[in-house]
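J.: Sharing a model that was predicted from the sequence below.
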Amino acid sequence: MNLIPRTVRGRLLAGITLLVSLGLLGSALAAYVMLSSFFESRAERQLTAITARVDQSLSRQRDLLSVERALRQLDGDRIEAVFVDTSGNAVVQRSKGAFARVLDAATIARLRGSPGKIMRLEAAGNPYRARYHRLNATVGTEGVIVALSLHNDEDTLDRLALSEAIVTSVALLALVGLALAVLHVGLRPLQTMAATATAIAQGDRTRRIPAGVPHTETGRLATALNRAFDEQHQAEERLRRFVADVSHELRTPLTTINGWAELYFHNDLPATTVTTAMSRIAEEAAGMRNLVEELLLLARLDQQRPLETAPLRLVELVEAIVDDARLIDPDRPITLSAPSDDPLVITGDAERLRRLVRNLLGNALQHTPPGTAVRVTLFTLPKNSAVRLVVADDGAGIDPGLRPHLFERFSQGDPVRRQGSGLGLSIARAIAEAHQGTIELRSPAQSTGCEFVVTLPSMKG
């Protein structure tokens, strides 16, 4: 059976109760031990003083009569004294009877065997501290057994133990009640958090947890949870926008395909028109296929699947893509600036990095007028910490209002004259981040042209 409470309140209460109980029991035990030690030390001092008085009384006496006088000089109801002869028999005693009865031959022999040692004796339930003191000046006696009754001391210790038990129990109950009240107040923010989180889970996305006192545990927890709820809300909004954008992107080609199909089935079209319809259907289907492939690539990059990385020469990779672009658009001046003595070896996924460079270069070719110059630059940052790829053009630039959303999915530079799916820069950013790199737009807002800068980790760094 599991005795550990499952709730935070129960565990805190159990911990507080345990600590308080140990503290109270420890202090009560310490007080009991200290008082008991004080009584024992006092008894030892009193026994030593009594034996000294007996020695002083008998210092000039030579007969048993002097022994009786010495006994009468002993004051106090707690004092017991028994003189013993050389044979171990009691000769003269000052005793109430109970102590004398406990002094049998074996007990006297044990005391005589350890002179000066204080021993504990029990007589009719009454405890004593006794010691044997050897006498040298008295005729007819060898020594004296002196004892002190511990009845009052034991009674005091018993009453102390009872008082401590009552006080400890009452204090423990009071502290448990106080702890319950403090825990109720202290855990109230957690209850509020749970209620708010439940409301959010049930659909109320506008609810947020009260911030509380800053720099406290509950305050930091509330801030972290609110940030998580905000991130979740933003992720859901991005998902809604993404689904809406995908639906919007697919609506146009699907409408085109459906229109040409209905025209074919409901009209007796000439052969040339049928050919046109099939061509348009094929074009729209190819566009949809490219869109689906780009979405699939983004989904894989979002899932952070492992890349097929290997050492590759970035200069050779970029040169091949620039040569392809020159073949596609031979009238456009496309320049490549790269170090001739350094192949810029990096570790990466060759296919993904080709896609990144093609997207940036294709973006420059597609969104600038014919004949606009495009510059591709490769170089190494100081201390070989990273490799940088820059793709710049001399086009009209990007509207400042579009810059904050430039790398978002389905972001279009010209909403009226739509070109492409609007996923190229999103894919480029996802590929750069998958390689632990960055991509950014560096061109000033007031100038013409675009300058995209990609920074990738270098193998030398």
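T.: Received, thanks.

J.: make it CA atoms for all contacts and neighbour counts henceforth
T.: Noted.

J.: For Arg358, what is the enclosing helix or strand?
T.: helix 350-366 (DSSP states H and E).

J.: tell me which strands and helices the helix or strand immediately after that helix in the chain is in contact with?
T.: As assigned by DSSP H and E, the chain's next helix or strand after helix 350-366 is strand 374-380. Contacts defined by 3 or more Cα pairs under 8 Å, 6 or more residues apart in numbering; DSSP states H and E place strand 374-380 against strand 334-337, strand 386-393.

J.: ok now strand 374-380, how far from the chain's centre?
T.: Relative to its parent chain, strand 374-380 has a centroid offset of 46 Å by Cα atoms, centre = their mean, to the nearest Å.

J.: Helix 350-366 and that strand, what's the angle between them?
T.: Using axes from the mean of the first three to the mean of the last three Cα atoms, to 10 degrees, one finds that strand 374-380 and helix 350-366 are set 140 degrees apart in direction.

J.: residues in contact with strand 374-380?
T.: Strand 374-380 is contacted by residues 315, 332-339, 344, 364-365, 386-394 when judged by Cα atoms under 8 Å, 6 or more residues apart in numbering.

J.: try it against this one:
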Amino acid sequence: MTLRRSLLLAVAGLTAAALVAVSLTAVLALRAHLLHQTDEQLTGAARLAQSRAVLLAVDPTLRGDAVREVVSVTEYVIELRRGDSGTVRIVGGPPLPPRPLLASARLDDPAPQNVAGYRAVVVADGDFTVLVALPLEPLHATVRRLALIAAVASASVLAVLMLLARWLVTRRLRPLNEIAAAATDLADGQLDRRAPEPPDAPRTEVGRLTLAINGMLGRIEAALAARGRSEQRMRDFVADASHELRTPVTSIQGYLQLVRSGVVDLRDRPDVLRRLEEESSRMGSLVTSLLYLARLDASPAVTRTPVDLAALARDAVADALAVEPDRALSVDGPEELLVTGDVDTLRQVMANLLANVRAHTPPGTAALVRVRPGPELVRVEVTDEGPGFSEHAAAHAFERFWRADAARTTGGAGLGLAIVAEVVRAHGGEAGAAGSTVWFTLPRDS
């Protein structure tokens, strides 16, 4: 059973039960009220009949006047009995009952009682027993008429309420149908499908459900898009890695085949061993970078400890000078600048930036490392005096295995800046390049 049908049936059942209860209460209350009025009339008439009982039974000349005094309403029936004598029956209007009511009434009970379709009161005074009665049919007719009116009115009210309830339930549940349609469209591939949000969404249950569902659909779309990008990135990564590894592997295999076939004598060609060492070193460096990137992709979370970024910059410059003493490298920054992050990965970032300078600028080219503190962000810039990045190269510099033009592509596998971007992103910052400057920012409390 659908939710709409179950709600309509519940509303119909509760409304019908309420109408039946109200109608039954009204009918019973009216019946009790009419009986009470009848009993009061009968009690008063019985007292009057009791006072006139002798005249009614003994003096026929006075019977008409006495009857008019007692039978003020035409429906009254009066019966009198004196000792063991017969019953005298007087009726105001309707036909007499077939049998005397005194024959069926409880003579020792002064309370009002029902006797053969009449409401009667019996009083006794000495030898006289007087019964005053009114027919119950007018009362029953009134009650039946009220019951019929209540039934018709209740049926009409129930029909109108059901129509209103159906319209209201349909209107209020329309967002649920929209949510179901949006979920179905999402399953069919329409990732941008959303359910219309009602204007009173934050204040109603269905509105809040719509907001929650739309939020969930948005997160699902983002997750699917991220998954698609991740899969495409992995495919590109595998293809690029295979291409990059193919070159040194092919070179090593070629030299080894030449040595094994005797074409190259290592005693006459010591440069072959040097080339084998260079290619194997290049392949080892490439594999190390690939493993480092894979580890960053698998667990991008970093260790959060206080790190002196100014000290890291000075250490990185010192390490670079040890590798290339003839290059003019300097640091411009405060004595101490603390951020929250992972010291090892940040050290790798500084090393990669300076290695990028060595790989893509002529020997001896000067470079400057600037560390600039800010109220919320820390900015680190590495600026060299080389040819710099073009606008196109700067837009792709941090992509994996991407190489710029020939002026800046001597050596390297195109992974150094990609590692920088991944580490900085894991710390909540961003990296970029413009001209001859490569920079990155980190939050003070990253």
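T.: Arrived safely. The structure presented is a predicted model; accordingly, all values stated were derived computationally and were not measured.

J.: After superposition, what's the TM-score here?
T.: Taking TM-score structural alignment, normalised by the length of structure 2 as the basis, the two superposed chains have a TM-score of 0.69; 398 aligned residues with a Cα RMSD of 5.1 Å.

J.: that older thread, single out the most deeply packed of the helices and strands packed on strand 374-380 of structure 1.
T.: strand 386-393 (a mean of 21; mean count of other Cα atoms under 10 Å).

J.: What residues in structure 2 pair up with the helix or strand just after that one?
T.: Downstream of strand 386-393 of structure 1, the next assigned helix or strand under DSSP H and E is helix 424-434. Under TM-score structural alignment, the match for helix 424-434 of structure 1 in structure 2 covers residues 416-426.

J.: How about that stretch, which residues are buried there?
T.: Across stretch 416-426 of structure 2, burial judged by 16 or more other Cα atoms under 10 Å covers 416-426.

J.: Looking at the helices and strands packed on strand 374-380 of structure 1, which is nearest to Asp323 of structure 1?
T.: When those are compared by Cα to Cα, strand 334-337 sits nearest Asp323 of structure 1, at 9.0 Å.

J.: which residues in structure 2 does that closest one align to?
T.: Counting by TM-score structural alignment, strand 334-337 of structure 1 corresponds to residues 329-332.

J.: can you give me the offset of the matching stretch from its chain's centre?
T.: Centroid displacement of stretch 329-332 of structure 2 relative to its chain, using Cα atoms, centre = their mean, is 55 Å.

J.: The aligned residue in structure 1 for His396 of structure 2: neighbour count?
T.: Under the alignment (TM-score structural alignment), His396 of structure 2 pairs with His405 in structure 1. Other residues near His405 of structure 1 come to 13 when the count uses other Cα atoms under 10 Å.

J.: Could you dump the helices and strands packed on strand 374-380 of structure 1 into a markdown table and include distance to Arg208 of structure 1?
T.: Shown next, in a markdown table, are those (distance: least, Cα to Cα, whole Å):
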| stretch | distance to Arg208 of structure 1 |
| --- | --- |
| strand 334-337 | 53 |
| strand 386-393 | 42 |
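
J.: Which one of the ones you listed lies nearest to Leu356 of structure 1?
T.: Of all those, strand 386-393 comes closest under Cα to Cα, at 10.6 Å.

J.: neighbouring contacts of that closest one?
T.: Outside strand 386-393 of structure 1, the residues that touch it by Cα under 8 Å, 6+ apart are 344, 360-361, 364, 368, 372-381, 449-458, 461.

J.: same deal with stretch 26-39 of structure 1?
T.: Residues contacting stretch 26-39 of structure 1 (Cα under 8 Å, 6+ apart): 153, 157, 160-161, 164, 168.

J.: in structure 2, what residues pair with it?
T.: Stretch 26-39 of structure 1 maps onto residues 14-27 of structure 2, going by TM-score structural alignment.

J.: separation between the match of His396 of structure 2 and Ile200 of structure 1?
T.: According to Cα to Cα, to the nearest Å, His405 of structure 1 stands 28 Å off from Ile200 of structure 1.

J.: same question, Tyr132 of structure 1
T.: Going from Tyr132 of structure 1 to Ile200 of structure 1 by Cα to Cα gives 85 Å.

J.: Those two: who's more crowded?
T.: Remark: of Tyr132 of structure 1 and Ile200, Tyr132 carries more neighbours, 28 against 15, as counted by other Cα under 10 Å.

J.: The residue lying closest to the more buried one once chain neighbours are set aside in helix, strand or coil?
T.: Counting by Cα to Cα, 6 or more residues apart in numbering, Tyr132 of structure 1 lies nearest to Ile145, which is 4.5 Å off, once chain neighbours are set aside. Using DSSP: H, G, I helix; E, B strand; the rest coil, the structure places Ile145 of structure 1 in strand.

J.: Equivalent analysis for the one 10 residues further on, please.
T.: The assignment at Asp155 of structure 1 comes out as helix when based on three-state DSSP.
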